[in-house]
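[1] coordinates for the following, if possible.
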Amino acid sequence: MSSNGNSSAEAGDGTPLVPKLRFPEFAEADGWKEIPLQKLAQPVTDRATTGYAGSVLSLSGQHGLVLQSEYFGKKIAGDSTDRYVKIRKNDFVYNDRTTKASSFGTIKRLSAYEGGIVSPIYKCFRFQPSENPVFWEWYFESGSHDPALGGLVNEGARAGRFNISVTQFLSTNAWRPDEAEQQKIADCLDSAEALIAAQGRKVEALRAHKKGLMQKLFPQEGEAQPRLRFPEFEAMGDWAEERLESLAKRGSGHTPSKSKPEYYDGGINWISLADSKRLDNGLIFETDIEISAEGIKNSSAVLHRAGSVLISRDAGIGKSAVMALPMAVSQHFIVWTCDDRKLSNWFLYHLLQQSKPLFDRAATGSTIKTIGLQFFIDLRFRIPSRPEQQRIADCLNSLDGLIAAETRKFDTLRTHKKGLMQQLFPQVGEDEE
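    Alright, predicted model coming up:
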């Protein structure tokens, strides 16, 4: 590919646009030309007939256009099907009530099915046969669009929603290259998306493998031995049932008075509900909020040592982590500091992860469910010998490391695709470099 510094022009002045990155065969080609969308596409207004028995489709912001159900002569959401719109493969759909003004990625192309019907809340349009629908799908996802569309959105927007009709949408302009360049861009981005999808499947397969392995490495409820053991421990017999408090020191936390600014921003990591997103990922390195030594001194908060294992007792019930540094916690967490001669902290972490169904059952409450302190005081688990604990922890930690590495690859591919799109499509209104 080649780079081109003449990247854009102001919308509406008729000047062709040139993307920052072009394939070599198009490096000397003319710039992309501005054209009204209504010359390339038209609204879809075909209505379903009464008693239509084909596929009913639903637009999902996360999953695109997906098969929702089959229609068997009954009413759907209180409407008869004669108000539904008939669409076919490669038609585009958006819901002006949910599509965000800031994101054109929720304008979806029907790609998985040959056709079907959609609720009248969806706005539908169809490109001419000469246009490449895959190119236009990527075009909308790239965010490259006429700034005039933003004006229409702002005029009718409610809570940041699109809130414009398909006719208004098609009255705006688009910039398009010739058919050969459209195809090249579509093929390139489809290939990138296929790589991302393959990497995503790899990550999910590893997660499923770990889940299945954990179910075998820990005894099932009512059993005294796991179904899978490392060879050196096969003759070791049953795991002993132990009260967790006999193996680890239980601790909790507190929230220093928020009316005292000197109790906060003092460099001591303090795990609160705001850190829920950081749990269930092994080590926790940082927190949203820090407290001070004064905050600990004047409250019931405690500084727990690095390596301590924590679990959430209410919001995000059962989520756990291992402290990478000395940290304090709020009253929403229980902390265990393991006696290393008896219990591996990493074994305990994985055991807590495997025991989430137990914690879900223990939670009570009508609005916010929580686990009472007595449950943790009485908590008992079947525990193997210290060497077997370490073997299991090392195995699962290695698998977690592999999952983390493959997840980073997945994220890198997505970031690469996003950056690629920003360069393959001219960004309207950018200053020339």
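
[2] drop to CA atoms for contacts and neighbour counts, all remaining ones
    OK.

[3] where exactly do the helices run in this protein?
    Shown for the chain, the helices assigned by DSSP state H span residues 133-142, 147-156, 166-170, 179-217, 293-297, 345-354, 356-362, 373-378, 386-424.

[4] how near is the closest residue in space to residue 200 that isn't next to it in sequence to residue 198?
    Distances taken as Cα to Cα, 6 or more residues apart in numbering put residue 410 closest to residue 200, at 6.3 Å, once the chain neighbours are dropped. Distance, residue 410 to residue 198, using Cα to Cα, to the nearest Å: 9 Å.

[5] also residue 399?
    Residue 399 is 19 Å from residue 198, by Cα to Cα.

[6] tell me which of these two has more neighbours.
    Neighbour count, other Cα atoms under 10 Å: between residue 399 and residue 198, residue 399 has more, with 16 against 13.

[7] show me what contacts the more buried one?
    residue 210 (Cα atoms under 8 Å, 6 or more residues apart in numbering).

[8] at 10 Å what do you get?
    206-207, 209-210, 393, 405 (Cα atoms under 10 Å, 6 or more residues apart in numbering).

[9] same question, residue 194
    188, 200.

[10] now, which of the contacts of residue 399 sits nearest residue 236?
    Distances from residue 236 to these, taken as Cα to Cα, are shortest for residue 393 (17.5 Å).

[11] burial of the closest one, as a residue count?
    20.

[12] equivalent analysis for residue 374, please.
    Count around residue 374 with other Cα under 10 Å applied: 8.

[13] structure for this one too, so we can compare:
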Amino acid sequence: MNKNNNNTPQMRFKEFKNTGEWQEKYLWQVTIWDKKFKGVDPKKQENTIKYYYYLADELKKLIREKGTVKILTTNKTNFFTNEEEVKYTLTEGEIICIPWGGNPIIQYYKGKFITSDNRIATSKDINILNNKFLYYTLINQLKLISSFYRGIGIKHPNMSQVIDMNILLPSIPEQQKIAEVLSTADELIDAERRKLEALKK
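    A predicted model of the protein is given here:
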């Protein structure tokens, strides 16, 4: 695959900014997070959604081949577990998360899940912000988010900087359209990657 291809989802996201009217919002204005963050004005985080956080070693023991509950680690993985084993700690929803420690990545999931120590966000109002659109917005801002990670050894994000990021929002129909286009592009890229991996094997 050509690494210089400008038709990636991230590059195509930028193209949409040239069309229609976009309104500017701070991230804290349109999202709810899993914790109240240090150094953040309480008015910016009037509500939170609490989750149960597993340790990495605990999650490893819960991996099941035919599980139906997503295990959200702090890396991009495709692990699942059985609902019966985690029925008191699972959550169902549509979320975006970034790792509390380590390398910054953006993950999206919709459905039943359990999580390790991720910082988790969801839209305050899906009539204003589409969660899948938020996912692609944050991917497009990954370099900036990476600059908010600090520390010696394992780095952690400065969440006061993260939630103060500016994001641009078109109308909900446009957000949905953009998310669908980029999601289709992701699927095609993943399919090509799987083909290449199969050929290597």
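
[14] on that earlier part again, wait, which of the helices of structure 1 is closest to residue 311 of structure 1?
    Among the helices of structure 1, helix 345-354 comes nearest to residue 311 of structure 1, with 8.0 Å by Cα to Cα.

[15] between helix 179-217 and that closest one, find me the angle.
    110 degrees (axes from the mean of the first three to the mean of the last three Cα atoms, to 10 degrees).

[16] which residues in structure 2 does helix 345-354 of structure 1 align to?
    Alignment of helix 345-354 of structure 1 against structure 2: residues 131-140, by TM-score structural alignment.

[17] and what of stretch 60-75 of structure 1?
    Going by TM-score structural alignment: stretch 60-75 of structure 1 matches no residues.

[18] greatest separation within the contacts of residue 399 of structure 1: which pair is it?
    393 and 405 (18.1 Å).

[19] could you dump the helices of structure 1 to JSON lines with distance to residue 322 of structure 1?
    Listed next are these as JSON lines, based on distance: least, Cα to Cα, whole Å:
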{"stretch": "helix 133-142", "distance to residue 322 of structure 1": "39"}
{"stretch": "helix 147-156", "distance to residue 322 of structure 1": "46"}
{"stretch": "helix 166-170", "distance to residue 322 of structure 1": "51"}
{"stretch": "helix 179-217", "distance to residue 322 of structure 1": "18"}
{"stretch": "helix 293-297", "distance to residue 322 of structure 1": "21"}
{"stretch": "helix 345-354", "distance to residue 322 of structure 1": "7"}
{"stretch": "helix 356-362", "distance to residue 322 of structure 1": "16"}
{"stretch": "helix 373-378", "distance to residue 322 of structure 1": "18"}
{"stretch": "helix 386-424", "distance to residue 322 of structure 1": "12"}
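
[20] so which of those comes closest to residue 94 of structure 1?
    helix 166-170 (8.8 Å).

[21] please name every helix or strand in contact with that closest one.
    Applying 3 or more Cα pairs under 10 Å, 6 or more residues apart in numbering; DSSP states H and E, we find helix 166-170 of structure 1 packed against strand 41-43, strand 92-95, strand 122-127, helix 147-156.

[22] comparing these, which comes out most buried?
    When you average the neighbours per residue for each of these (mean count of other Cα atoms under 10 Å), strand 92-95 leads with a mean of 25.

[23] list the buried residues of stretch 1-19 of structure 2.
    Within stretch 1-19 of structure 2, the residues that count as buried by 16 or more other Cα atoms under 10 Å are 9-10, 12-13.

[24] nope, stretch 181-190 of structure 1 is what I meant
    So, applying 16+ other Cα under 10 Å, buried residues of stretch 181-190 of structure 1: 181-183, 185-186, 189.

[25] got it, and stretch 179-198 of structure 2?
    Going by neighbour count (16+ other Cα under 10 Å), the buried part of stretch 179-198 of structure 2 is 179, 182-183, 185.

[26] need these in JSON lines (columns: distance to residue 146 of structure 2).
    Below are the buried residues of stretch 179-198 of structure 2 laid out as JSON lines (distance: Cα to Cα, whole Å):
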{"residue": "179", "distance to residue 146 of structure 2": "23"}
{"residue": "182", "distance to residue 146 of structure 2": "22"}
{"residue": "183", "distance to residue 146 of structure 2": "23"}
{"residue": "185", "distance to residue 146 of structure 2": "24"}
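
[27] from those residues, which is closest to residue 22 of structure 2?
    Distances from residue 22 of structure 2 to the buried residues of stretch 179-198 of structure 2, taken by Cα to Cα, are shortest for residue 179, at 15.2 Å.

[28] how deep is the nearest residue to residue 128 of structure 2 once chain neighbours are set aside tucked in, by neighbour count?
    Nearest non-adjacent residue to residue 128 of structure 2, counting by Cα to Cα, 6+ apart: residue 172, 6.3 Å away. By other Cα under 10 Å, the residues close to residue 172 of structure 2 number 15.
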